[in-house]
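J.: after the sequence you'll find the predicted model.
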Amino acid sequence: MKTKSIKKLVFFLAIVTFFFQSCKEKIEAPKQTIDYKYANSLEDEFIKTRGAIINKYLNLEEEDRREFWFDLEELKKYIAYIEQEAKPLGYENLGIRIYNGAYPKDEKYPDPGYSTVFLVPTGNKIRSKASFLPINSTVIINDNIQEIPAYNYGHAGRPPKDL
C-alpha cells in the first residue's frame, strides 16, 4: 500500500515538474538587438576606417585587437555583484558602460601595447542639495559607479576573428 502511494506521489511530482518546466515564459529579444548582416557591416566599417589607421600607425607585431570574448557565467556574476553593491550606495537604473582601452607596452600587462575593453558599472543616484525640503534634489543619470571595480580581462582575438 505504501509503495503504491509513493509511486503515485513520485508520478504526480514528475507531472507537476514537467508542467512548470513547459510553462516557462519565453524571453523576447531586447529592442537593441541587431541582425548578423547589420553587425557585419558595422565591423567592416570599423576595419576599413579606424582599424586600418590604428594598424598603420601603431607599428605592432600583429593586427590590433578589435574583438573580445567574456565568459557568460562570469558576466552574470559581475552583473549580480553590481546589483548587490550598488543598492546600498543608493544607485538605481543600473547599466554598464563599455570603454576602449590599451595596455601599456610593459610585460606586466597581459597583452602589452594592444587594445582592450573594460566594463564600468553605471547608475542613477538621487543626491539632495543643501535644503530642508525633500523636493529639492538632483538625479545623476548614468553616472559611473566608482565605488565598484571595473571589469576587464576578457580574451582578445589573436589575430582578431572577422564577424
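T.: Yep, it's here. Numbers count the residues shown, from 1 in each chain.
J.: use CA for all of it now, contacts and neighbours both
T.: Noted.
J.: just the buried positions in stretch 97-107, please.
T.: Tyr103 (16 or more other C-alpha atoms under 10 Å).
J.: what lies in contact with that stretch?
T.: For stretch 97-107, the surrounding residues in contact (C-alpha atoms under 8 Å, 6 or more residues apart in numbering) are 109-122, 144.
J.: one more time with 10 Å, if that's ok
T.: The contact list for stretch 97-107 (C-alpha atoms under 10 Å, 6 or more residues apart in numbering) reads 64-66, 109-123, 142-144, 150-152.
J.: adding another structure so you can compare the two:
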Amino acid sequence: MKNNQKWVLALSSILILVATSCLEKPKEEKEKHEQEEEITKAPEGIITLAEADTLYVNYTKNRADAILEFETNRQEEEEAKPFIPSRFVSFNVKDLKSYIAYVEKKAKAGGTEVDSLRVYLGNYGTKKKGWKKKNRNTVFFVPAAQVDGDYGGIYIGADGSAKLLYDYWSNEIKSQKSKASILPSLNTLFYQDESLILNEGGLSPPPKTDF
C-alpha cells in the first residue's frame, strides 16, 4: 500500500511539473513575441528618405559650401589635396553598443544612471596632421545623467563618483591654483578623473555619399 502511495505521489509530481512547464512555455513565447514586436517597432524620430535628403541639401547650401570656400581661401599653396568638407562621421555599431554598455556600467558604479547621449559638434583644427583630419569637423558623444539634483554631461571623478562636466572646469581652475601653494591630495596622487567622451569615428570625406 505504501509503495502504491509513493508511486501516486511521484506520478502526481511529474504531472504537476509537466503542467507547469506547459503553462510557462506559452508565457515565454508570449514574452519573446512581445520583445520581437518591440524591436521591430520603429522608434520615434525616424524620418523619411525625402526628409533626410532635404536636410543633406540644406546643409550643403547653408554650411558645407561656406566651409569649402573658407578653407580653400586659407589653404596653403603647397598642400596637394583640395579641401573637402566632412559630411558624416561613421561609428561601428558593435563599438557603439560596447560604448553604451561601458558608460552605463561606469555611471551606475558612480551612483547615477545615464539616460541620454549628447552629440557635440567639433573641429580638429590645424594641429591634427594629415588631410583627413586637419581643420575638419567631427562629432563626439557625451553621456548625460542626473547628479546631485542637477543634470548634464558627466565624467567619473578621482573618487569614483559621477560628476557633472560643467563643474569640472571651475574645479580644474581651483586645482591649478592649489598646486602652486599646497601638496596634492592622495586622490590626485593615486587616482585620476576619467572621461567617458567618445570621438575618433571613421571620418569622411568619403568617396561616395548616400545622397
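T.: That came through fine. Predicted, not measured: the structure shown is a model, and the values here were computed from it.
J.: could you quantify their similarity as a TM-score?
T.: After superposition, the two chains reach a TM-score (TM-score structural alignment, normalised by the length of the first structure) of 0.71; 133 aligned residues with a C-alpha RMSD of 2.4 Å.
J.: follow-up on the earlier one: and the contacts of stretch 97-107 of the first structure, which of them are buried?
T.: Of those, these count as buried by 16+ other C-alpha under 10 Å: 64-66, 111, 113-123, 142-144, 150.
J.: in strands, which of those residues fall?
T.: With DSSP state E as the criterion, strands contain 115-123, 142-144 from among these.
J.: among those residues, which two are most distant?
T.: Ser115 and Gly123 (26.0 Å; C-alpha to C-alpha).
J.: how near is Asp53 of the second structure to Tyr59 of the second structure?
T.: Computed with C-alpha to C-alpha, to the nearest Å, the distance linking Asp53 of the second structure and Tyr59 of the second structure is 10 Å.
J.: give me the distance between the strand or helix carrying Ser12 of the second structure and the centre of its chain.
T.: For Ser12 of the second structure, the element it lies in under DSSP states H and E is helix 2-40. Centre-to-centre, helix 2-40 of the second structure and its host chain are 41 Å apart (C-alpha atoms, centre = their mean, to the nearest Å).
J.: report the contact partners of the most centrally placed residue in the second structure.
T.: Central residue of the second structure (C-alpha atoms, centre = their mean): Ile100, 4.9 Å from the mean position. When contacts are counted by C-alpha under 10 Å, 6+ apart, Ile100 of the second structure is found next to 106, 114, 116-117, 143, 196.
J.: count residues in the vicinity of Glu69 of the second structure, would you?
T.: Number of residues near Glu69 of the second structure (other C-alpha atoms under 10 Å) recorded here: 13.
J.: sorry, wrong one. I was asking about Asn92 of the second structure.
T.: 10.
J.: counterpart of it over in the first structure?
T.: When the first structure is aligned by TM-score structural alignment, Asn92 of the second structure is paired with Asp71.
J.: follow-up on the earlier one: out of the contacts of Ile100 of the second structure, which is most surrounded?
T.: Pro143 (23 neighbours).
J.: gap between the equivalent of that residue over in the first structure and Ala150 of the first structure?
T.: Under the alignment by TM-score structural alignment, Pro143 of the second structure pairs with Pro121 in the first structure. Computed with C-alpha to C-alpha, the distance linking Pro121 of the first structure and Ala150 of the first structure is 7 Å.
J.: then Leu42 of the first structure?
T.: 26 Å.
J.: follow-up on the earlier one: ok, now how distant is the match of Asn92 of the second structure from Ile47 of the first structure?
T.: On the measure of C-alpha to C-alpha, Asp71 of the first structure and Ile47 of the first structure end up 25 Å apart.
J.: check Ala150 of the first structure too.
T.: 27 Å.
J.: before we move on, the earlier item: contacting residues around the match of Pro143 of the second structure?
T.: Neighbours of Pro121 of the first structure in contact, by C-alpha under 10 Å, 6+ apart: 78-79, 82-83, 86, 94-98, 142-151.
J.: if you set the cut-off to 8 Å instead, what comes out?
T.: Pro121 of the first structure neighbours (C-alpha under 8 Å, 6+ apart): 82, 94-97, 144-146, 148, 150.
J.: looking at those residues, which are in strands?
T.: Using DSSP E, the contacts of Pro121 of the first structure in strands are 94-97, 144.
J.: from those, pick the one nearest Arg127 of the first structure.
T.: Asn144 (14.3 Å).
J.: with adjacent residues omitted, what lies nearest to that closest one?
T.: Once flanking residues are discounted, Asn144 of the first structure sits nearest to Thr122: 4.4 Å by C-alpha to C-alpha, 6 or more residues apart in numbering.
J.: right, and that neighbour touches Glu147 too?
T.: No - applying C-alpha atoms under 8 Å, one finds Thr122 of the first structure not in contact with Glu147, separated by 10.5 Å.
J.: starting at the chain centroid, how far to stretch 82-94 of the second structure?
T.: The answer for stretch 82-94 of the second structure is 17 Å, by C-alpha atoms, centre = their mean.
J.: OK, contacts around Lys48 of the first structure?
T.: Per C-alpha under 8 Å, 6+ apart, neighbours of Lys48 of the first structure: none.
J.: aligned partner of it in the second structure?
T.: Using TM-score structural alignment, Lys48 of the first structure pairs with Lys61 in the second structure.
J.: alright, I will stop here.
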